[in-house]
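1. Need a 3D model of the following:
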Amino acid sequence: MTLYARFAREIGLILDELVTTGAIPAGLDRRAVTVEPPRDSSHGDLATNAAMVLAKPAGTNPRALAALLAPRLEAVSGVEAVTVAGPGFINLTLSPELWREELATILGEGANYGRSDLGAERTVNVEYVSANPTGPMHMGHCRGAVVGDALANLLAFAGFGVIREYYVNDAGAQVQTLGRSAHLRYREALGEAIEIPEGFYPGDYLKPVGAMLAAEYGDLYVGKPEAEWLDLFRERAVAAMMDMIRADLALLGIHHDVFSSEAAVQKAGRVTAALERLRGEGLVYEGTLDAPKGEVPEDWTPERMTLFRATAFGDDSDRPVMKADGGLTYFGTDLAYHAQKAETADQLIDIWGADHAGTVKRIQAAVQALTGGKVPLDVKLVQMVRLLRAGEPVKMSKRSGSFVTLADVVREVGRDVVRFSMLTRKADAQMDFDFAKVVEASKDNPVFYVQYAHARGRSLHRRAAEAGLALDGAADLALLDNEELALVKLAAQFPRVVEGAATTHEPHRVAFYLYDLAAAFHALWNRGNDDPARRFLVADDAALSAARLALSDAIGQIIRNGLSIMGVAAAEELN
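-> Predicted structure coming up:
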């Protein structure tokens, strides 16, 4: 049990005792009670808000409840001092021995340090990437792919069952255009000179598809009516594009458990079933929407459509699920698709581009209606990435066929650099990806700075062997001083960071924490530049060297655990 978990348990036991003695009533909701580092480290090692959040429901005031908690906390083994601050915060100062024990816990639990049962065997469906299957992955897709995959890793680390899903948009106008574009490349492969019309997909990536179709069918579909070949060419082109997308994602170490087809959702009758169910509950009706806000287009006319009563669930307007001509809207199919996902998950998370912000409320409303509010949906919006090369923008345009592919970027700077870089800012914040900066060996480059900390720590083992230091046997952690234990205190926050990031669905928190931990490690390391006695390895003191090496190993373990969540390999050495 980690130190923070231990004190959360101790506080729970003390509260149970107060209930037993009648000091506070039974049944208080304790979910908001926290154990965390105080904002000011001079106030102690741990702080709890138990008195603050429980006083009102307990029918008392925070200071009075804190006065009941404080003496009981003072009696807990390893607690050196307890103070009540402000309106009722309780600060605890712990003995150095407790931090040495936590260091031993980190080393003992190894790759499992920071794992928790927060998920309590609940299943979360994380849908991410879901790029239209009309071409290879480009850097516009990359950030959402990494955020989604890191979030899936994070949730699994925190004890959730995770389903990683990709929604294949293989119905609608875009894939019809893809089929027609593939037919042009098919004719080209048979020797015909072609001209690609405006609106078609002009990229060279369709040439191999055309060649494949030409080899398989010869000139069978040359000069034939579109109705004879469009469905076939669309299906074959989509399949080829999905193979390409899977290969691109594999370069990033991303693999999905489920690939769900939009066309299959429609074919299985799921849309009809979902709409009939909602209609039976009075949530789908025939009606006319109000005119668009602002300047109304000249060609706008009110049309009677099938509408979902999204306003009953907090949306700004009811939303069309079927057009006047009987065709499905994208939302109509999306609604049924989310109902399908909810059948196998306790919670849904979608990773979307920021350009989809306007559709968040309606799909959340639909999920609430279809699941009776039992399966929440969280939508994380991801801003685009601006590509730079030495500060100058790199232009890309998917339609023109001259975009920068994800594969190009991964091959140039490496998978780990791409993945780490995508998590160095909050997902909904704009970010720049500069090809020069992300490989720069400096403190300003978080990718390098964290990897360098790990590589430095690993180098100690090689250097100890070269120096002939005998480091066999258990390290005497009592030799670590307060400055070194301060690093342990930061390392001990890792389980809290994991749970906080998993709760908020924000994997970037792990990256931020690793940077802070690496900075603290580098600062401790750099003390030895001026004072050899402060180095991690002291040539004439094997016992002290062993203790400091144990500290370094623990920091390295935390870095590895955090990087594994991010899907990044820890560097053993850097050139």
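2. make it CA atoms for all contacts and neighbour counts henceforth
-> Fine.
3. tell me which element the closest residue to Ala550 other than its chain neighbours falls in.
-> With sequence-adjacent residues excluded and distances taken as CA to CA, 6 or more residues apart in numbering, Ala550 is closest to Ala475, at 6.9 Å. Using DSSP states H and E, Ala475 sits within no helix or strand.
4. Likewise for Trp525?
-> Using DSSP H and E, Trp525 sits in helix 508-526.
5. Pull out the buried residues from that helix.
-> Buried positions in helix 508-526, judged by neighbour count with 16 or more other CA atoms under 10 Å: 508-522, 524-525.
6. Residues in contact with that helix: which ones?
-> Residues from elsewhere that reach helix 508-526, judged by CA atoms under 8 Å, 6 or more residues apart in numbering: 420, 423-427, 446, 449-450, 453, 484, 487, 490-491, 494, 497-498, 501, 535-536, 555, 559, 562-563, 566.
7. run this one through as well so I can compare:
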Amino acid sequence: MTDMQTLYTAFGGTIETALKALVTDGVLPEDASFKNVTLEPPRDPSHGDLATNAAMVLAKPAKTNPRALAEALVTKLEAAPGIASAAIAGPGFINLTLDPQVWLDELAAITALADDYGRSTMGKGTRVNVEYVSANPTGPMHMGHCRGAVVGDALSSLLELAGHKVTREYYINDAGGQVDTLARSAHLRYREALGEDIGEIPEGYYPGDYLKPIGEYLAQELGDKHKDTPEAEWLPYFRAEAVEKMMDLIKADLALLGIHHDVFASEAALHAAGKPDEAEKWLREQDLVYDGVLEAPKGKAPPEDWEPVELPLFRSTKFGDDQDRPIKKSDGKWTYFGADLAYHMQKAESADELIDIWGADHAGTVKRIKAAVAALSEGKGKPTPFDVKLVQMVQLMRGGEPVKMSKRSGNFITIADMIEEVGRDVVRFTMLTRKPEAQMEFDFAKVVEASKDNPVWYVQYAHARIQSTLRKALEDEGFSPSSDAIADLGDEEHALIKRAAQFPREVEAAAKAREPHRIAFYLYDLATDLNAFYSLGNTDTQKRFIVKQDARLSQSRLFLAAAIGQVLRNGLRVLGVEAVDRM
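-> The predicted structure is shown next:
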């Protein structure tokens, strides 16, 4: 195997070589495609080490039945280096049993590649823009933002490991009415900082105490200059200052979570650059935007003040929507949808692929925004693949009861609150223990339990246990990891190696599916296998990692343990979770 070629890619190449030989023999047609051929562990370990569906997917183009093709393929595979035997199962699956040395070589590869084990060239340097969080700059980061933030950040790390060039982006919604409300709320706190009794916060303003420092800062900067001046005079300045200070707070909150973006794109700057007008012009040229009148609201009588107004409409019905959608309002301002089109066109100028992490409440807009982005990117001469990952909200619990809201924020639990209580690693790992589109409960009591039912503790414990074993072996017996005797390892140890060897495959599969939670699932399985092996030593001292009377065997098992620890570290790094050495 080459430096970056691990077991699954190596034997994937072996299968492809065998299939090409069947093309040469005339068994397979010259135009046969191997695209859907897979190589994976068999569901039942007793069936062998690897399984391929090659005969199943290629039987039709070969104009034969799967078992007949499998027989021809088995003959080729049995002669290939590293394969001890090949057997046909069921209607035509092929199970492969590898030479034991193959697994020992993979163990050595884990150690040699170290932090690069699992790194792939699959992405071929493709530039991927991942946009995530993008919360309105009107308050600190809260639980509603947390899950999407972690999913987006872990996905970015996963794609980088799989060979993509990733840009982490945050879109600042600093051009809407909510920013004017923020400015007015900041002005209220500014007057308060000057000594005015502001009383109850008016309905519609942002009530949280997090705006008090901004008011105090503005009071120090301005004195009473804008205490009594008309709103028109102070609003633009207060809006800019409030957004800047809120983004500082948001960046600090995200940093607590270990999240740092490469780009912060401003909606206000987007409008100033004329990007929405540019997008509208192109869409009109493609007859995807036209001037038309929206239908009256469905299902009920129109409001008395409703009037039909001609607006520029995007032909979203062409893409499965129930009505065409306006890109501008009746006052000439851009709708959120209209601005979003332009923003995605801007992102596509410097990326080969786009991925957005959205809350599940945006599900209704996915189809039309993807259609518009496809049209816009095609207009640039380069269609840009665009994917949207929807993330469900998280229900906060404490011992099975809903959590009360935070006093600091006014009406929600902040990310800072969560991290202060349970720690960053717990928050990040827990957010990846379920598929993002699935509902989730985050129970403050359960996520800190020291038990197998708590995945983050269990995986970190497995790594800490390995490090403790390595320290104890060196301090007590003078034993250190050595590959000199790894041939002495038995079936249980080989099972551990086989699980570890799946990591590069899991990275590629998770990256293709855009599903970083798969790495969390894999790490839990690896930790389970490791701890199961440890438990064997409770009843059989010869199964322990440290066998005092057998230095050779101990050093071999320590070499295995160190390699498993390396894989755990590499996987946790994708998730942004620390691999602790002590617990």
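8. where does the TM-score land?
-> Superposed pair, TM-score by TM-score structural alignment, normalised by the length of structure 1: 0.97. Supporting alignment: 574 aligned residues with a CA RMSD of 1.6 Å.
9. Going along the chain, name the strands of the stretch 51-200 of structure 1.
-> Secondary structure of the stretch 51-200 of structure 1 (DSSP state E, counting those that start in this stretch): strands at 79-85, 89-94, 123-127, 161-168.
10. Counting by contacts, list what the third one packs against.
-> Read it as strand 123-127 of structure 1. Contact here means 3 or more CA pairs under 8 Å, 6 or more residues apart in numbering; DSSP states H and E; on that basis strand 123-127 of structure 1 packs against helix 139-157, strand 161-168, strand 347-353.
11. what do you get for the second one?
-> Here strand 89-94 of structure 1 is seen to pack against strand 46-48, helix 50-58, helix 62-74, strand 79-85 when contacts are counted using 3+ CA pairs under 8 Å, 6+ apart.
12. so where is it in structure 2?
-> Using TM-score structural alignment, strand 89-94 of structure 1 corresponds to residues 93-98 of structure 2.
13. Would you mind getting the average deviation of the matching stretch from structure 1?
-> Compared with structure 1 after fitting, stretch 93-98 of structure 2 has a mean deviation of 1.0 Å; criterion: mean CA distance after the TM-score superposition for structure 1.
14. Name the residues of that stretch that are buried.
-> Within stretch 93-98 of structure 2, the residues that count as buried by 16+ other CA under 10 Å are Phe93, Ile94, Asn95, Leu96, Thr97, Leu98.
15. What is the neighbour count of Gly320 of structure 2?
-> The burial count assigned to Gly320 of structure 2 is 12, neighbours taken as other CA atoms under 10 Å.
16. Stretch 156-175 of structure 2 aligns to what range in structure 1?
-> By TM-score structural alignment, stretch 156-175 of structure 2 lines up with residues 152-171 in structure 1.
17. which ones are touching the residue mapped onto Val580 of structure 2 from structure 1?
-> In structure 1, Val580 of structure 2 lines up with Ala571, judged by TM-score structural alignment. Contacts for Ala571 of structure 1 (CA under 8 Å, 6+ apart) come out as Gln451, Tyr452, His454, Ala455.
18. neighbours around the counterpart of the first one in structure 2, how many?
-> When you say that, I think you mean Gln451 of structure 1. Aligned counterpart of Gln451 of structure 1 in structure 2: Gln460 (TM-score structural alignment). Neighbours of Gln460 of structure 2 under the rule other CA under 10 Å: 24.
19. Gln460 of structure 2 is in contact with Arg569, isn't it?
-> No - counting by CA atoms under 8 Å, Gln460 of structure 2 does not reach Arg569; the two are 9.3 Å apart.
20. okay, and the common contacts of these two?
-> Joint contacts of Gln460 of structure 2 and Arg569 (CA under 8 Å, 6+ apart) are Glu578, Ala579.
21. quick one: furthest residue from the center of structure 2?
-> Asp228 (48.5 Å; CA atoms, centre = their mean).
22. State the three-state secondary structure for it.
-> Following DSSP: H, G, I helix; E, B strand; the rest coil, the label given to Asp228 of structure 2 is coil.
23. Thanks a lot, catch you later.
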